[in-house]
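1. how does the following fold in three dimensions:
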Amino acid sequence: MSGLPIDVVLPELKETLRERISAVLVAPPGAGKTTRIPLALLDEPWLAGQKILMLEPRRLAARAAAGFMASVLGEKVGETVGYRVRMDTRVGPKTRIEVVTEGVLTRMLQGDQALEGYGIVIFDEFHERSLHADLGLALCLQSQEMLRDDLRLLVMSATLEAEPVANLLGIAPVLKSEGRAFPVETRLAAHRVEGRVEPAVVKAIMEALNREEGDILVFLPGTGEIRRTEALLAEQGIRTATASAREETTSNDPSAASWKSAPAKDIPSFSQQFGAGSDSLRQPQRIRVAPLHGSLTREDQDLALTPCPPGERKIVLATSIAETSLTVEGVRVVIDSGQMRVPRFSPRTGMTRLETVTVSRPSADQRRGRAGRLGPGVCYRMWTEAEDAQLKSRSTPEILEADLAPLALELAAWGVDDPAELLWLDPPPAASYAQARTLLQQLGALNLDGNITAHGRRMGELGLHPRLAHMILQAIPLGDGALACDLAALLNERDILRGDRLADADLRLRLEALHAVQEKTSPPHTVDLSTSRRILAEAGQWKRGLDLKQSTHTEDVGLLLAFAYPDRIAQRRPNGRYLLANGRGAVLPTLQNLSSEPYLVAAELDDQGSESRIDLAAPLDLETLKQHFAAQISDEHLVEWDSSTQSVKARKRERFGALILRESQLHDPSPEEILHALLQGVAELGVDKALPWTKNARQLQQRLHFLHRADPQNWPDVSDEALTRTLPDWLGPHLYGAKNLNAVSRLHLTQLLESLLTWEQQRELEASAPTHIAVPSGSRIPVDYSDPESPVLAVRLQEVFGLPETPRIARGRVPLLLHLLSPAQRPVQVTRDLASFWATTYFDVKKDLKGRYPKHYWPEDPWNATPTNRAKPRN
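-> The predicted structure follows:
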């Protein structure tokens, strides 16, 4: 076996693990860490014949790593080196190295917290920061601390920031290895890619076929983009080949099952579109397209990984699965769309959706490095220099954005209530974790104390999302266990219907098509056969494990979905849209058979906007809902204010979450309930609009407000806000037995406000805040208390002749603000100091008024003049 860069650090790594129980290794792609290190550690003395457990983030990488290590030993997989992945295990009695995927590691830890028989756990590609990798490391650290002080932990990564991990492992040593990579020329786009990325990718592919040597590895965000790119390449005469003759669908298109020699087409090139290089054309070549993603069969995945025969080239269309761990033989060119698909969980809605995001800088660099494994290479990037400068420095760890229900169930099974009991690089967000535990309680996995139940342990043993595990376990006593397994496997995979997805969301159609594939009859729709067979294989494994008989009926699909998604049981609204039990709105995108169903269960929604689009659903009968969810249905007696009729309504309801299943009139509400609802109506309308205010009532309120402001201990607060807060105290006794606002309109509000005062306060009210002030002319002038800080007396100037001082209120403590008016009732002076006005300003005012009102009385001596409420005093 030829030397690899990792070989240089192997002696140091061995020495470190002899002295320490933890270490961190940083080595770039191509260094050989995945396949070299487990073999190098086999004979270490501290291992003492125990096994090596290596965690890989993906099934494809786990199988490939195990296969390569076995070939190095000249053995078959399952002898010294084996693997355990979902639905596929190859280990034997002599196996010393087990390569496992993340969910498998968690199951092994739950079965044996001490991991007896294993001497080291290696976390490969830890920089991907998957939820299960973070969980696995946290559990291993606690096991190491409490049960196995001899258990070694080795964290390996290509781009990881090593210091935080080293600190988490107890200041573990950090070892670094140089990579072996040839130079890679990077070509950026001259212009931003608008719209879908596939046309630009195909142009880059054609350019690379014309200009470059070797195979091409194309990174695309998901299987949808891969299929569309395949179709565009087929238009150029470049077909897709698979190990199974590419039997993708039930269509009879012969070109879908073959590949052929094809010349490079003279289409607009990457250089023309993106400004890089020339556009020389090569001779016709034998070219095949090989998709690479996690949902393909193992044979088809292997076809993408193996080198081409001489004279052939391949174009590998891959998701981010090809970023790390895997070596795609023969690649000299990488074309990077710059996008990847990640799950995003919304605590607000409780739903997870796949979101296409821009890759981070480390991911982009890892992708580019794939072109330099065998020799100098080229990387075409579908983004501009400006966009390149904005790439994030790191990817967001999945634990911060994922659905935490599986994590919460695993921790409960481990015996941990609070995640803070474990060590994390990034602890689970509190809101998402609390929501996950609430869901687990709703599914019966946790009791009211938060401890795991027997049902919860059985859910955890199935290794499925808690929703799907609960669904299967609930279905078995009903005789629907086999159907539930089919449904769970179907929901775990991408949609098997081609082209019909948005036209019809009915999950029963998918099950019928799946069962047609199983029975080898013609399905009624265009079906993805490869995915269908994988679904059937996975469902079959669960059925065998649970000893369930095969079933193809679909009558109870809605009920089974309701077990899994009780929060997404939906009720049809009058406008044709739906209301979910969690309170969210939802809508079917097109008119279809399900559109008339009064109740649905939405298995998949897009979580966009105020109303989510329902992508997958099944109908649910109301009586079935009541029968199986009786414990969650509550009876409500509601006596509440109805703003539309301005009256109190009494209703009796059956409620499931936000859904009102049945409503009828409540005939015997108590008077207290009616009164409470009526007062709510007054508060909702506002006391300023709901109460029968008169001029006298408002003046009384303002007078009391003036006194309360000056002496809040002895005078009540009767502001609108205070009256609203105390409605039951002062208004409630007068509305007992009333049902609408008519009774309110008949109230005498002045009397009600006066009733808030004692007899002594009523007497003091007249003395301290009189309604009127008598002026020298004999008139009684009303006091304006609308501004409690400054009550106003607006009086004609001629009526206060002879008044030496400003009138006062509040037992002489507060001077009134005088608005001295002209004969036309317009202010000519505003003052609190009448004496000063007579002495100074009056004479200027008199001169002006005498000119405008010459027939009126304007004496030279205002102190001794005769006051009058006429133009001139009577003789």
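2. could you use CA atoms for every contact and neighbour count after this?
-> Will do.
3. tell me where the stretch 451-600 of the chain has strands.
-> In the stretch 451-600 of the chain, the segments counted as strands under DSSP state E, counting those that start in this stretch are 569-572, 578-580, 585-587, 599-605.
4. sorry, that was for the stretch 201-350 of the chain
-> According to DSSP E, counting those that start in this stretch, the stretch 201-350 of the chain carries its strands in the segments 215-219, 261-262, 285-292, 312-318, 331-336, 339-346.
5. now the angle between strand 312-318 and the fifth one, please.
-> If I follow you right, that is strand 331-336. 30 degrees (axes from the mean of the first three to the mean of the last three Cα atoms, to 10 degrees).
6. what does strand 331-336 contact?
-> The list of residues contacting strand 331-336 from outside it, by Cα atoms under 8 Å, 6 or more residues apart in numbering, reads 201, 204-205, 208, 212-220, 364, 367-368, 370-382.
7. these in helices, which ones?
-> 201, 204-205, 208, 364, 367-368 (DSSP state H).
8. of those residues, buried ones?
-> Buried members of these, scored by 16 or more other Cα atoms under 10 Å, are 201, 204-205, 208, 364, 367-368.
9. which of those residues lies closest to Glu640?
-> Nearest to Glu640 out of those is Ala364 (Cα to Cα; 59.0 Å).
10. got the contact list for the closest residue to the closest one other than its chain neighbours?
-> Closest residue to Ala364 apart from its sequence neighbours, by Cα to Cα, 6 or more residues apart in numbering: Gly338 at 7.1 Å. Contacts for Gly338 (Cα under 8 Å, 6+ apart) come out as 219-220, 358-359, 364, 381-383.
11. whichever of the contacts of strand 331-336 end up buried, select them in PyMOL.
-> Filtering these down to the buried ones (16+ other Cα under 10 Å) takes a single PyMOL command:
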select buried, resi 201+204+205+208+212+214+215+216+217+218+219+220+364+367+368+370+371+372+373+374+377+378+379+380+381+382
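12. before we move on, back to that, between the strands of the stretch 201-350 of the chain, which one is closest to Glu56.
-> Going by Cα to Cα, the one of these nearest Glu56 is strand 285-292, 17.3 Å.
13. so how far is Glu519 from the residue most central in space within the chain?
-> Central residue of the chain (Cα atoms, centre = their mean): Ser346, 1.2 Å from the mean position. Noted for Ser346: a distance of 39 Å to Glu519, by Cα to Cα, to the nearest Å.
14. can you put the buried ones among the ones in helices among the contacts of strand 331-336 in a markdown table and add distance to Ala434?
-> Formatted as a markdown table, those follow (distance: Cα to Cα, whole Å):
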| residue | distance to Ala434 |
| --- | --- |
| Val201 | 43 |
| Ala204 | 47 |
| Ile205 | 47 |
| Ala208 | 50 |
| Ala364 | 35 |
| Arg367 | 37 |
| Arg368 | 40 |
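15. of the residues you listed, closest to Leu756?
-> Ala364 (75.0 Å).
16. mind checking how far the closest one is from Arg370?
-> Taking Cα to Cα, one finds Ala364 at 10 Å from Arg370.
17. one more to line up against the first:
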Amino acid sequence: MTKDMVREKMNELPIRRVLPELLERMRSGTSAVLVAEPGAGKTTQVPLAFLNEAWLSGRKIVMLEPRRLAARSAAEYMSRMLGEQPGETVGYRVRMDSRTSRRTKIEVVTEGILTRMLQSDAGLEDVGMVIFDEFHERNLQGDLGLALALESKAVLREDLRILVMSATLEAEPVAALLGDAPVVNCPGRQFPVETVYRPPAAGSALEKHMAAVIREASAGHPGDVLAFLPGKGEIRKVQAELESGGVPAGFVIRPLYGQLPQKEQDAAVQPDPEGRRKWILATSIAETSLTIDGVRIVVDSGYMRTQLFSARTGMPYLATDRVSRASADQRRGRAGRTAPGIAYRLWSHETQNHLRSRNAPEILQTDLAPLALELAAWGVQNPAGMAWLDPPPEAAYERGRELLQRLGAVRRDGSVTDKGKRMAEIGLHPRLSAMMLQAEKLGQSGLAAVLAAILQERDIFRSGAGAPPDSDIRSRVQAVRLWEQKGFAGPNADEAGLRRIVQESRYMQKQLEAELSGPGDIEKSGLLLSFAYPDRIGQSRGGGKFLLTSGRGVELPREQPLSRAAYVTVAAVDDKKGAEGKILLAAPLSLEDLQQHHREDIVEETTVDWDPSLGGVKARRQVCLGAIVLRESPAGQPPAEAVAQALLDGIRAEGLGLLPWTKQAAQLRQRLQLMHEADPDWPDMRDDALLSRLEEWLLPYLDGLKNRSDLQKLQLVPILEQMVGWDKKTRLDKEVPTHIAVPSGSRIAVDYSDPKQPVLAVKLQEMFGLHETPKIGMGRIPLTLHLLSPAQRPVQITSDLASFWKHGYFEVKKDLKGRYPKHYWPDDPLEAIPTRRTRPQ
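-> Here you go, the predicted model:
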């Protein structure tokens, strides 16, 4: 495309209509929000429009793009508009790739680059304007970059211009964050796009269905196909499915995802040199920023890959989730950038109605250790004082800061250490930065760089070509070394991944400003990983199961050599389901290395615990690293207080059944519970209430006891009586008596098993002459009478004795008189003489 053709195309873009307003807003103020629909041209036109503004004063413009491919593409497109090459007026900087020079006035960078720029020069003295593009993606680094830039503007550079741009963004909250900045709206140049819902049949594999729809759409409509899939694994499966069915003449398959080499990414984005139609199989990398000429068909799986953080385990994990409506609309819009198109959605209308409106901001659901480190290096200990669209969640932020303390990056007060400053400069996750710095001291930086690169890459052993041989990360290190030496690492290895690992590892070593070191001792892999994951050092529990220092249980997916290791460091875990995480990558760790290099975290202590297998208290001297016990031996006589507390722990663990509940003790407890039901000032006798207050009522009586047998010596009646004191004990005997005197003169025990319905079981003949049901508990609780036959079997259950005498007695009398003719069955029970004998004396 010639320079004149580029300019002609540029003049047709909708953004040209609002550029005068935007320029005026930035002349009269220092902040603005631009909402421009897809296809408007904001990414490539806006930075160029500001090049000759007087307020720029020789400074440069920095524009953030969330993705590397979009950053490079934008810089290359703007350079073509100017008839130049990237690195002249317009350049870019992304990780491991840079095209800039002294002439560069516009730098397109990824968000981590801006953070590094701000950390090294808080005032951004050579920058006149910062543009945040595609801000609706709400990446963690984007939110952080904006927060730091706003603080720099408020404290050091009030003239710094900040422009936030997005295709789909609720502008008002962002405008308010920028100090009530003006909002400029620009319609897009969107051609009509037909939407077709095509969910797969029940039981049909998504990949097969996707391949079938791609073929169908290509046959019925013109243009290239852009198919959205959640990740590289799904892209490979769809590619294999398409290839197995034969790729028609005039078509070519082009994968597109972040880990692809730049040459292959360019092949997917640019027109095919042979004029073939493209089947582009992409992740969400193609959702925004990129305009891929020729795409008129979109096939959307409706899924995306997101990294989430498990608060339960403290471990990150990748999750495949439904896209939001906003993302689905962005994907659909790709088909109408340059001509009318069609979008196939592989889900139903009903599913569409239930999609969430927008993706959750990354800051609300990811590991915040990197954010906490950057803020500590910036000099901020409490993020609440900064400007955020969504402030970091307190609990997640505190977890991140606790990890940084463990890694030696911050002090207890949250201030950054010298080590933390270097970790921030390296720009990796704090775990990996800590490993790199420790490895440098041991002369193992080459090995550490390879390990770090492996951990940032998908597993180089393809699952599609058979399961990975094992979970030992050393086999991956060996594959990398073999590929470096011979250019081949076996049919099960991903050569593109190997190439990226080698490039990344060399780049990381240069970041340390050290010469490339040798390959290092592969047997130190577990030790190096332990500097990154001190909370994931694991001790074998047998059978491939390990207990981590964090207290979490993990296990290997199957029997393998690593199963026999006494200690391992776990670098990657699948924690999506099951009580124990599945180890994906780990390496053995020698006890000698562990004790030498983690001695500051190893503590020696005497533990006194309840041992259920012994049925008593066990005292041990333990050498511990976190939750794992490295060594233990019997301890001497432990303190009496510790033994008593261990007994209480045992009772809480096994229940109150450990105590000797005699018949009298059980009845007293039930009586007290009845009083509690009537008056909350009386103690609650339920299990959970007694267990929660063991220290109050039981601890004083445990002196000298140490096991289950000793507990059986306790006298619970006086212990429970002591809970209420003498005055209440007297009242208890009055209001909730153990026995009731009945008309016959007998004293009958009351059954308080159900405190809400106490029972008096008494022979019917002993109740003659009593008009009303006996009541207890301040006369408010009628006893439930179990009226018994001479054979002690219930013939009537009632809590209304008067009604029984009037209505029920005569039927009962007929039956009893027939069965017990020698007994006394008067016609008038209220005038009869009560008796506990066959007949009254």
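18. if we can go back for a sec, identify the farthest-apart pair in the buried ones among the ones in helices among the contacts of strand 331-336 of the first structure.
-> Maximum pairwise distance in those, criterion Cα to Cα, is 18.8 Å, between Ala208 and Ala364.
19. the second structure: which residue goes with Thr80 of the first structure?
-> Matched by TM-score structural alignment, Thr80 of the first structure corresponds to Thr89 in the second structure.
20. so that match sits right up against Lys105, yeah?
-> Yes - taking Cα atoms under 8 Å as the definition, Thr89 of the second structure is a contact partner of Lys105 at 5.3 Å.
21. tell me how many other residues crowd Ala75 of the second structure.
-> By the criterion of other Cα atoms under 10 Å, Ala75 of the second structure has 27 neighbours.
22. brain fart, Gln757 of the second structure
-> Gln757 of the second structure: 15 neighbours (other Cα under 10 Å).
23. residue contacts, it?
-> Each residue near Gln757 of the second structure by Cα under 8 Å, 6+ apart is listed here: 781, 783-784.
24. so which of those residues is the most crowded?
-> Going by other Cα under 10 Å, Leu783 tops the contacts of Gln757 of the second structure with 23 neighbours.
25. residue contacts, it?
-> For Leu783 of the second structure, the contacting residues are 757-760, 773-776, 799, by Cα under 8 Å, 6+ apart.
26. how about Leu232 of the first structure?
-> Contacts here follow Cα under 8 Å, 6+ apart; on that basis Leu232 of the first structure touches 199, 202.
27. looking for the alignment partner of it in the second structure.
-> Checking TM-score structural alignment: Leu232 of the first structure goes with Glu241.
28. then Arg381 of the first structure?
-> For Arg381 of the first structure, the aligned position in the second structure is Arg345, judged by TM-score structural alignment.
29. residue contacts, its match?
-> Shown here is Arg345 of the second structure, whose contacts under the criterion Cα under 8 Å, 6+ apart are 195-199, 299-302.
30. which residues in the stretch 551-700 of the second structure form helices?
-> Along the stretch 551-700 of the second structure, the segments classed as helices by DSSP state H, counting those that start in this stretch run 591-597, 640-654, 663-678, 687-692, 694-697.
31. now the second one, how far from the centre of its chain.
-> Translated: helix 640-654 of the second structure. Centroid separation for helix 640-654 of the second structure versus its chain: 34 Å, with Cα atoms, centre = their mean, to the nearest Å.
32. in it, what counts as buried?
-> For helix 640-654 of the second structure, by 16+ other Cα under 10 Å, it's 643-652.
33. just the first one next, same as before
-> Under the neighbour-count criterion of 16+ other Cα under 10 Å, helix 591-597 of the second structure has Leu594 buried.
34. what residues in the first structure pair up with that helix?
-> Going by TM-score structural alignment: helix 591-597 of the second structure matches residues 622-628.
35. next secondary structure element downstream of the host helix or strand of Leu820 of the first structure?
-> Element membership for Leu820 of the first structure, per DSSP states H and E: strand 817-821. Per DSSP H and E, the first helix or strand lying C-terminal to strand 817-821 of the first structure is strand 827-831.
36. quick one: closest of the helices of the stretch 551-700 of the second structure to Asp751 of the second structure.
-> Nearest to Asp751 of the second structure among the helices of the stretch 551-700 of the second structure is helix 663-678; the distance by Cα to Cα comes to 7.6 Å.
37. list the contacts of that closest one.
-> So helix 663-678 of the second structure is contacted by 682-686, 716-717, 720, 732, 736, 738, 751-756, 777 (Cα under 8 Å, 6+ apart).
38. which of those residues count as buried?
-> Burial by neighbour count, 16+ other Cα under 10 Å: within the contacts of helix 663-678 of the second structure this picks out 682-685, 716-717, 720, 732, 736, 738, 751-753, 755, 777.
39. what's the farthest-apart pair in those residues?
-> Leu716 and Gly777 (23.2 Å).
40. the second structure: which residue goes with Glu185 of the first structure?
-> Counting by TM-score structural alignment, the partner of Glu185 of the first structure is Glu194.
41. average offset of the helix or strand where that match lies relative to the first structure?
-> For Glu194 of the second structure, the element it lies in under DSSP H and E is strand 193-197. Following superposition, strand 193-197 of the second structure is found to deviate from the first structure by 3.3 Å on average (mean Cα distance after the TM-score superposition for the first structure).
42. between that strand and strand 295-300, how big is the angle?
-> Using the same axes, to 10 degrees: strand 193-197 of the second structure against strand 295-300 is 30 degrees.
43. hang on, the earlier thing: mind putting the helices of the stretch 551-700 of the second structure into CSV with distance to Trp378 of the second structure?
-> Shown next, in CSV, are the helices of the stretch 551-700 of the second structure (distance: least, Cα to Cα, whole Å):
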stretch, distance to Trp378 of the second structure
helix 591-597, 30
helix 640-654, 46
helix 663-678, 58
helix 687-692, 46
helix 694-697, 48
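44. of these, which approaches Ser98 of the second structure most closely?
-> Ser98 of the second structure lies closest, by Cα to Cα, to one member of these: helix 591-597, at 37.9 Å.
45. in the second structure, what residue corresponds to Gly330 of the first structure?
-> Here Gly330 of the first structure is matched to Gly294 in the second structure, going by TM-score structural alignment.
46. show me the contacts for its match.
-> The neighbours of Gly294 of the second structure, taking Cα under 8 Å, 6+ apart as the test, are 223-224, 271, 338.
47. just Leu217 of the first structure next, same as before
-> Contacts for Leu217 of the first structure (Cα under 8 Å, 6+ apart) come out as 315-318, 328, 331, 333-335, 371.
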